[in-house]
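Dropping a prediction and its sequence here:
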Amino acid sequence: MELFLAPLKERKPFIALIKDIPASFTKETLASQNIQSILALPIFAKGLLWGFVGFDDCTSERIWSDTERDLLELFAISISEAIERKQAEDELKAVYREIMDDLEIAQTIQKSILPPWFHLYGDIMISSNYYPWSKIGGDLFDCIMLPDNRYVVYIADISGHGIQAALTMTAVKAIFSMVIRAAENDPSPQTVVTRLNHVLSTRLFQDNYMTMCYCLVDLNAMTVTSLSAGHPPLMIYHMGTRATRLLDKKGDIPVGWIADYEYKEANTETTSFTAEEAICLVTDGVFECFDKDQQAVGIEGLCDVLREDIHLNDCIMLPHECYQALDARGYTNRNDDYSFISLQLVPSEKSKVMYLEVLSQLEHVDKAAAACEAFVLQSGRSELVAFNTRLVASEFMSNIVVHGLEKRSTETLSLKLSCEGEVALTIRDNSPPWDFPPREPDMPDFFDILNLASNTHGRGVQIMHSLTKSVTRTRVHLVNETRFVMKDS
């Protein structure tokens, strides 16, 4: 077909009466189709010959007019443009998929840098809800345990959004940890933030800056000292009265504005707190969310939400309940990262309430279940109730780890066991949402349904129902909460 293709490759038409074509494969091919006259024009896409479009006449030896030739040329150009658009769209989709894959990896890395959603640090427990506006964001927070029963807790917001803010956040997190360790002898807010500001201003920040709230928690004195560097203030939330205290009387400039700036103790605030209170830190994305009328909830509105819509007895679900309560009030329009952390004292060993952080690995599940049995016995309950509590804890968490979290070994489960009155076991996890099947006879095991590799039905759910008075499961934003009330015998 070289005789046919040669002019097309030169961006020229192939026009011929078949009888005039020299004997060749081209002539034989066209004649076999009873073609007597042909007009073909090339189709190019991105400089390469993609194909051709043509007219042929099988009834007469047609002489093609200029009008017919012009129409066919316009048609060929339209096809070329359509092909190039499709190729460009495919390339754009491929680039988009690659970017999204990279962002998924970046999101996983960023998540690993931040603390888990629930964590026990010595005598305090901390819960967090980090929900970036896009795949990744520029908020960061952490809790660092120091000697002498003191803790550094901070939350910060890098200026900007997206990849640049996320990359800056990663570097700031590492620098912050080094500054804290170097300042163990004097971890006061003014000292640490001054050093951090100097390092970041001279080595990292160019067009960036960072707002932050830095807190030093002293459990011996039961006080917290905070410095707000252009950041929303520290909040103290009382679980019983649901009242919120704001440490908003003083403040200072954001980190990165002036390289040699010295933060002053006079701009810090100190307050006492009790075991019934949670220390809360937020970024402005928590209260700068808008309703349909573009009205922001604001910091005072956030305090109203905490007072009127939240009913909890510990801090674990507070960041998640707050997000859901804001949604329920119609504040669903967000254009910034949502970061909310809350921390509270862990009850003393003499308390009849136990909290555990359980890493999503089966060996850790076994240890936690054994600890539940020991705690129930220690609380004066029967061996049968203690064993049944262990069985329910082990069965449920094992299935969450294997099926819900699909053996993601770095995830965290929160376990609360209360022996005040009824024995109640509450387990929180961040696996995908699902409903706990109701109590009914001959019920297939829900967890085996989740396990696509399984062709059998177990009895795990029925066993848990048989050992408990009630099972309730709810989802609050990104966290599932399952509560088992054990039978007395």
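Nice, thanks for sending it over.

make it CA atoms for all contacts and neighbour counts henceforth
Fine.

any idea whether T426 is helix, strand or coil?
strand (DSSP: H, G, I helix; E, B strand; the rest coil).

next, the one to line up against it:
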Amino acid sequence: MLEHDSSESDAQIDIVELLLKRQAELSALLEITRAINSNVSSEALVEMLETIMRNNLKVKKFRLLLLNIDQFFCVSNFGGELEAPEDLQLIADELLPLKVPVHIASHSNPIFSAFDYFIPVHHKDEALAFVLVGHFDHGERLLENSVDYIQTLINVIVVAFENKKLFKERLYRERLQREVELAKQVQNMLIPQNLPKNVFLDVESIYRPHQSIGGDFFDFIQINNEEFLWCVADVSGKGISAALIMANFQASLRALVSLNAPLPILIEKLNEIVYNNTKGDRFITLFVGVYNEATRKIRYINAGHNCPIVVHQNEVLNLKKGTTMIGVFDELPFINEGELELEPGAIVFNYTDGIVEYDGEEEQSITEEELADFLLENRNKDLKQLHQSLIDKLDILRNYSEATDDITILSLKIH
């Protein structure tokens, strides 16, 4: 009789203990949920988790690892010295495919057996995290419930981490998109919209950035009643950084032109500015020319850029004289200024490498010689028709696929 009363009393104690444990677990889970809904920081969630593990579940050794790209990183640990990353990765590689909690205290590898349980967290068959629990001091009948509870708790927290990560990524993308749109607006403001078309000359352009914003640039500046300067340039790299460098370049160019600096001095100063701003990590290729309507002469410097092509009657000439690209050296090794007299009807065709370079098959590209032949054959067209005919030719060659580089054309036709 006494034995029966004793066993019945023990069962009642177990039920009470289980109920109290369940109540504590639900309360902790509720607190975690409230914290998530209140958008507390990830650090605060980790602190709450560690408190629950230590105080509620009596865990004395704990590791929580989250997956980032293709590697697991420990975001929470207590009890003993943290294992080497490669040891933790070894545990993940062997046990994650099982997708269920595993008792590992008797594992033959001491790295594994230093813990009692391996508890994974998956979402749609994708591993997101895993937990290692050691020195887990629970009664046999309560142990399975505790493991399930830990898995549920970690799953809630990991999903919260993922949501925070996605939210931050969305905010970052939205901010980046706003910055791109702003940079695009600024860049469009820098590109001349109204080009001369008068008794002395016609000027036409095409500007097609590969991305929303590009690294190509051109400008056309009236110096005085008889002279104007034009420039075509290409900065290394793409995107916002390239656009910012080019915006700074244009401001410097216009400032130096307003000081009536000779072309060699202008190129020296531009090189100094670009080199100091980029520390030699970026460079700019450019062509700058000055045309005098009275003398019909152009003075020019080609700084490592695609050679502009001068077409007149049955002749083709490349404007090569100049120097190296700017921004690579603190001082340019040499500067040669070219000069040429242009006859009525001459075309000066300036372009960037998006015209002759394409990341496709060789037959999808146009060589500089083929470009010169095309210009010679189409020299009698007006500039807008000439440009469109060239773009149509490139589209056909490239099967109307997306361009792989910025495309810029600036052409002058002398009357």
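Structure's in. What do you need? Note that this is a predicted model, so its numbers are computed, not measured.

Now which residue in structure 2 aligns to G137 of structure 1?
Matched to structure 2 by TM-score structural alignment, G137 of structure 1 sits across from G214.

Check K111 of structure 1 too.
By TM-score structural alignment, K111 of structure 1 lines up with N188.

picking that back up, checking my notes, the match of G137 of structure 1 in a helix, right?
No. Checked against three-state DSSP, G214 of structure 2 lies outside a helix; its state is coil.

Could you give the number of residues near it?
Other residues lying near G214 of structure 2 total 27 when counted by other C-alpha atoms under 10 Å.

Might one say that it is in contact with D234?
No. Contact between G214 of structure 2 and D234 fails when scored by C-alpha atoms under 8 Å: they sit 9.0 Å apart.

Tell me the counterpart of G330 of structure 1 in structure 2.
Aligned partner of G330 of structure 1 by TM-score structural alignment: R398.

show me the contacts for the residue nearest to its match when sequence neighbours are not counted.
Take R398 of structure 2 and drop its neighbours on the chain: the residue closest to it by C-alpha to C-alpha, 6 or more residues apart in numbering is Q364, 5.1 Å away. Taking C-alpha atoms under 8 Å, 6 or more residues apart in numbering, we find Q364 of structure 2 in contact with Y358, L394, L397, R398.

Any chance of a markdown table for the residues you listed, columns distance to S205 of structure 2?
Below are these laid out as a markdown table (distance: C-alpha to C-alpha, whole Å):
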| residue | distance to S205 of structure 2 |
| --- | --- |
| Y358 | 20 |
| L394 | 16 |
| L397 | 21 |
| R398 | 21 |
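
Between those, which sits nearest A294 of structure 2?
For the contacts of Q364 of structure 2, the minimum distance to A294 of structure 2 (C-alpha to C-alpha) is 36.7 Å, reached by L394.

and that closest one, that one's in a strand?
No. Going by three-state DSSP, the assignment for L394 of structure 2 is helix, not a strand.

hang on, the earlier thing: my guess is the match of G330 of structure 1 meets S365, correct?
Yes. With contacts counted by C-alpha under 8 Å, R398 of structure 2 reaches S365, the gap being 7.5 Å.

which residue in structure 2 lines up with I236 of structure 1?
Using TM-score structural alignment, I236 of structure 1 pairs with V310 in structure 2.

so how many other residues sit close to P110 of structure 2?
P110 of structure 2, neighbours per other C-alpha under 10 Å, totals 11.

typo on my end, it should be L204 of structure 1
If we define neighbours as other C-alpha under 10 Å, then L204 of structure 1 has 16 of them.

quick one: the spatially most central residue of structure 1 from H119 of structure 1, how far?
Nearest to the mean C-alpha position of structure 1, by C-alpha atoms, centre = their mean, lies Y131 at 5.4 Å. Remark: distance between Y131 of structure 1 and H119 of structure 1 (C-alpha to C-alpha, to the nearest Å) = 17 Å.

Same question for Y154 of structure 1.
15 Å.

Please tell me which residues of structure 2 stretch 426-437 of structure 1 aligns onto.
So stretch 426-437 of structure 1 sits over no part of structure 2, by TM-score structural alignment.

mind checking which helix or strand the equivalent of T170 of structure 1 over in structure 2 is in?
T170 of structure 1 maps onto A247 in structure 2, with residues paired by TM-score structural alignment. Assigned by DSSP states H and E, A247 of structure 2 belongs to helix 239-258.

corresponding residues in structure 1 for stretch 120-137 of structure 2?
Using TM-score structural alignment, stretch 120-137 of structure 2 finds no match anywhere in structure 1.

Okay, buried residues for that stretch please.
By neighbour count with 16 or more other C-alpha atoms under 10 Å, stretch 120-137 of structure 2 contains the buried residues 120-122, 127-136.

which among those residues gets closest to L182 of structure 2?
L128 (36.9 Å).

residues touching the closest one, list them.
Here L128 of structure 2 is in contact with L66, L67, V121, H122, V158 (C-alpha under 8 Å, 6+ apart).

Which parts of stretch 78-89 of structure 1 count as buried, going by neighbours?
I79, S80, E81, I83.

Aligned against structure 2, show me the partner of the second one.
When the structures are aligned by TM-score structural alignment, the residue of structure 2 matched to S80 of structure 1 is I157.

Surely its match and E43 touch.
No. Using C-alpha under 8 Å, I157 of structure 2 is not in contact with E43, being 11.3 Å away.

Can you pull the residues that touch both of the two?
With C-alpha under 8 Å, 6+ apart, I157 of structure 2 and E43 have no common neighbours.

hang on, the earlier thing: what angle sits between whatever helix or strand comes next after the helix holding A247 of structure 2 and helix 239-258?
Using DSSP H and E, the helix or strand that follows helix 239-258 of structure 2 in sequence is helix 263-278. Interaxial angle, helix 263-278 of structure 2 versus helix 239-258 (axes from the mean of the first three to the mean of the last three C-alpha atoms, to 10 degrees): 150 degrees.
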